[in-house]
Structures are given as structure tokens and as C-alpha cells.
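Participant: just coords:
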């Protein structure tokens, strides 16, 4: 079956889709992206992702080329063409094509819009969550505006590769003060001995995860106490539980950090309960 992508108003075979070599996303990573998880044909946490998309564009001073309704129409058609019921939607918007110069183009430039979809095996993801995963810790070498969802992801790529080579699922990034910021592609959480859920506060140091925000809501509804603050790797290793959240991992328990077991070395009851609560219909 032919896989389709959406590029600047056209649905094209995925293998033939392309952008110009002077697109600023390619030349400078002058672009943002957004990812929606899809379950049973429906976008998860759609409103939050659309709001973050709009914010990221504003922060980079890129004009939003579509309305939310326009994006939803394209997403629906792309899901239909690719026959995706469970998977994800990836959207990338760059400042557009212009003569290579670091400064913004002086004249009007149409933003480049690229959208793709892919299927995900949610059963395999559930098996991974049931078993729990390992993470490693690495120095955080990213730029100072991690709250903007840009495509400046090279430090994240290198961290994720280091995790892969270490047999881990994720890398937790650590700032100069020894505090965990977040994962290479996830938000980081721990559960203290007293049962308090801790995740880093939303400032410029982390991406404001949409799944993270939803988990806070679900956890509060279940009666858990939330602390939004930084924590060290040592605190995480001695915590009752640890887990990570994202649009693609949902809530995934972490059972080892730098080869040291967390808790009893098995997925904890809090993370398991939160994953179930998150995946319930709203």
C-alpha cells in the first residue's frame, strides 16, 4: 500500500515527498514540530497539542499557515489515506524557503508545512510498560529555550543513541546543578517514599509536555499530591518509583537508572495506575 505525506498543500507518495534545499528548516533548523498520538482513529490531547503548536510558532515569529480546523482536515485525510487507526501524526512547519542567510528573510515567505503519519503497535508498547524500562543519565547540552518545540534536536539524538548503545530506553538529561531536566524525548517523574509525585516545573528548561499536563490532571483526580520541582539522579534512584511520559510512551515505568534498580526493580503501582487512567476514555 502506498504511504502518503502532506507537503505544502499536496498529498504525495511518501517516497517522493520533498522540500527545497534552501528551506530554512533544512538549513538552520528554523522550524517547529508537533506530534499527536492516535488511538482508534482519534487524536489524543488534541487541544493541548494545537495550543502548543501555536505557541511554538509565535515564539519563533513564524506565521501560523493554517487554522486548527484546517490542520484537522488534513490530519483526517492523511489518516484515511494511510489507513492509520493507532499511531501518530507528525507535523513540521519551517519559516520557509529563502536565500541562505542567518537573518530572517526580508520579504514575505510562505512557511513550509510537512505532515506524515505512521502506525504504532500499542500492544508492544504495553508489553514494554508492563516490563518497565531502563534509563541512563547524561549532561544536558541543549540550548536555553527547551520550552519551544523546535527541530533543534541534535543533542537529543546523541543522548538517545547513547541510551540505545547502553541498552536503555531513554536518557535523562542533567543540568549544571546536578538536577534532572527531562528525557531526550520524554518528561521525567519520580514517586517519593511518601507517595508524592514529582516532576520538574515548566520553565524554559523543559518542554511543556501535553501528556505531562494531562497526567497531572489525572493524578490529582485520583488523589495524588504533585510537586513540580527539580530532583537529582540520586533522589530518583532512591525513589519508590520512576516513570516517563510523552505522546508516544504515555506513562512508562522506569525500573533502572544508571544500572541501579528503582524501588524493587519492577514497575510500580502508581505508574501502572496512571497509565491505565490516562488510557481510559475521557
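Facilitator: Nice, I can see it. What you are looking at is a predicted structure, and each value in this text was computed from that prediction instead of being measured.

Participant: Please count neighbours and contacts with C-alpha atoms only from this point.
Facilitator: Noted.

Participant: I'd guess residue 242 is in a helix, am I close?
Facilitator: No. Going by DSSP: H, G, I helix; E, B strand; the rest coil, the assignment for residue 242 is strand, not a helix.

Participant: Would you enumerate the residues in contact with it?
Facilitator: 188-191, 236, 253-255, 262, 268, 271 (Cα atoms under 8 Å, 6 or more residues apart in numbering).

Participant: any idea how far residue 60 lies from residue 184?
Facilitator: Note on residue 60: its distance to residue 184, by Cα to Cα, to the nearest Å, is 21 Å.

Participant: how close does residue 82 get to residue 2?
Facilitator: 8 Å.

Participant: When these two are compared, which one has more neighbours?
Facilitator: residue 82 (17 against 9; other Cα atoms under 10 Å).

Participant: OK, contacts around the closest residue to the more buried one other than its chain neighbours?
Facilitator: Leaving aside its chain neighbours, residue 82 sits nearest to residue 3 (5.7 Å; criterion: Cα to Cα, 6 or more residues apart in numbering). Applying Cα under 8 Å, 6+ apart to residue 3 gives the contacts 13-15, 81-82.

Participant: Looking at these, which are in strands?
Facilitator: residue 13 (DSSP state E).

Participant: Drop anything exposed from the contacts of residue 3.
Facilitator: The neighbour-count test (16 or more other Cα atoms under 10 Å) marks 81-82 as buried among these.

Participant: Can you lay out the contacts of residue 3 as CSV showing distance to residue 241?
Facilitator: Putting these into CSV (distance: Cα to Cα, whole Å) gives the following:
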residue, distance to residue 241
13, 44
14, 41
15, 43
81, 41
82, 38
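
Participant: try it against this one:
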């Protein structure tokens, strides 16, 4: 697994080079996606690619390949590295130019880099549940753009991890937004609640899959903001992301959630999500 995609070519990782004046390196002026691979097939590739181009449009960034061509490059990379269960990391920046805060001239071409990585499903944690820490959401106000500007996320994740937690669950004032690298959900009286898809959260692809599974299986799903107090009093809590799938949260700070075990709604969603993965077909 040594090949990477860089600006139109699949090359050996040892030969991959990025210019020090790339705007992603100097300003975080770029976007990214993480796409799951199960059994050699990509999962929700189309949805990830659509979101990539939407993020680009929101920040006036031109991706130098049409969606279909870039998708083909990623599939070639997966095949080259013989990925079975893992991820593809894809990053697009505004390109290389002399350092200046305003955007470079229109003749500067964006940089596109992708690599693959083995990433097994965290089955044990999904079965037993994980813990989380509540932290104030200090991030900027365009969390709907999947940009490289992740310092607020990183500081929260590090604080949670340093205390042995799997995730940080963020809140603005009393209102819960999302996790540092996931969307956050609570279950009360059989109803799933999650923050609406506004500029304050990233509309996760796994979040969208979960919403679709709920609609298809008559599970009540409400895009409705909820308070920290309500989160701590919930029957169940779970987080969701490309790498964590549907992850039960059994304790937040010192508060045990429910009976301290993954709840029935969460476990049903895990089963439905696993079934959806099995139904996937390769992107052509």
C-alpha cells in the first residue's frame, strides 16, 4: 500500500512531494473527504464527492477535475493499493502560489492529493460503547464546509483523549452541536434527535445514511437542537462518522447514559447500517 495520487498521477508514496507554498500547508486553504472502503468497494462514494464539490463552491475553490474523472482516479488508487477494509483520504487545496492572504490569480491550479489506509471497523467499541467529554464549541461559524481548518476540533479531541475518552461532544452555550469528529445523537422515548444541518455542524454522510435508515424503518428521527441537560438525561446517546459508523456513548463526563450499555435503538441502527453496507455495489 505505497501508492498515492498527487496532481493527476499515481506515484510511489516515497516520491510524493508538496510545495512549501501550497496554500493548504500555509493557510489551511483547502477541503477534504474521508471515504470508506468495505471489502474492496467504496461506500457512499457519490455522496462524499458531491459534498466535496459543494464545499469547494462555498469557499470559491476550483477543483481541477470533474467529479467523474476524480472518482475514477480514486478507484484506480484503491485498486493499486489493493484496499479491502480501509479509507481513502482526499484533499484539495487552492494550489501553490507566493504567500499572500487574498486568493491567487486564476491561472493557479488547485492541488489534489489522495492516499489509502487500512482501517478495520472498531467492532469492540461499537459493541461495548465508549465515553465522551463535554466541551464548549469554539470553532468558526462555517462548520458546514469540510475544510482543513480543524484546530478547534483538534483541541477538543486532544482534551477528551488525554482523559481517556473516545470523543468530545461540543456545545455552543447550552445547545449541543456535534462531536469533534462526528455527529451527535440522543434518543429519548424512542425518538432520535440530532442538531439540524445548519452552518454550525457538518452534515455527515453517515448522518445522512442514518436518517435514511430511520425513514425506511419507521424509526422517529427529528432534526431538532437539544440542550446539554437533555443529552445527559437521554435514554441513549450515540455518535456517527465514516470511521466510527454508529458508535454508542455510554458515559459523558461523570454521567452514565441510560443503564450504561448500548441501547436498543442504537443497536438496531447498527444492524441496519451493517445490512446497508452489505447491499453496497462497486462504483463504476
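Facilitator: That came through fine. All of these numbers come straight from a predicted model, not from anything done at the bench.

Participant: neighbours around the aligned residue in structure 1 for residue 178 of structure 2, how many?
Facilitator: Residue 178 of structure 2 maps onto residue 182 in structure 1, with residues paired by TM-score structural alignment. Counted by other Cα under 10 Å, the residues lying close to residue 182 of structure 1 total 25.

Participant: Tell me, how many residues neighbour the spatially closest residue to residue 182 of structure 1 that is not a sequence neighbour?
Facilitator: The shortest distance from residue 182 of structure 1 to any non-neighbouring residue, by Cα to Cα, 6+ apart, is to residue 188 (5.0 Å). Neighbourhood size, residue 188 of structure 1 [other Cα under 10 Å]: 27.

Participant: Residue 188 of structure 1 contacts residue 243, correct?
Facilitator: Yes. With contacts counted by Cα atoms under 8 Å, residue 188 of structure 1 reaches residue 243, the gap being 6.4 Å.

Participant: any idea what residue 219 of structure 1 aligns with in structure 2?
Facilitator: Counting by TM-score structural alignment, residue 219 of structure 1 corresponds to residue 214 in structure 2.

Participant: What's the average distance for the helix or strand harbouring residue 73 of structure 1 when superposed on structure 2?
Facilitator: Assigned by DSSP states H and E, residue 73 of structure 1 belongs to helix 68-82. Mean deviation of helix 68-82 of structure 1 relative to structure 2 after superposition (mean Cα distance after the TM-score superposition for structure 1): 1.7 Å.

Participant: quick one, the helix or strand following that helix and helix 68-82 angle?
Facilitator: Later in the chain than helix 68-82 of structure 1, the nearest helix or strand by DSSP H and E is strand 87-94. Strand 87-94 of structure 1 runs at 130 degrees relative to helix 68-82, counting by axes from the mean of the first three to the mean of the last three Cα atoms, to 10 degrees.

Participant: So the match of residue 178 of structure 2 belongs to a strand, correct?
Facilitator: Yes. If the criterion is three-state DSSP, then residue 182 of structure 1 is within a strand.

Participant: residues contacting it?
Facilitator: 172-174, 188, 200, 206.

Participant: Residue 20 of structure 2 now?
Facilitator: residue 26.

Participant: Check residue 241 of structure 1 too.
Facilitator: Here residue 241 of structure 1 is in contact with 190-192, 253-255, 262-263, 267-268, 270-271 (criterion: Cα under 8 Å, 6+ apart).

Participant: Save the residues you listed as TSV, and put in distance to residue 46 of structure 1 too.
Facilitator: Output for the contacts of residue 241 of structure 1, formatted as TSV (distance: Cα to Cα, whole Å):
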residue	distance to residue 46 of structure 1
190	26
191	27
192	31
253	24
254	26
255	30
262	33
263	34
267	28
268	28
270	25
271	23
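
Participant: Now residue 253 of structure 1: closest residue in space, sequence neighbours ignored.
Facilitator: Using Cα to Cα, 6+ apart, the nearest residue to residue 253 of structure 1 is residue 243, at 4.2 Å.

Participant: Quick one: map that neighbour onto structure 2.
Facilitator: Match for residue 243 of structure 1 (TM-score structural alignment): residue 238.

Participant: any idea how far that match lies from residue 177 of structure 2?
Facilitator: Residue 238 of structure 2 is 13 Å from residue 177 of structure 2, by Cα to Cα.
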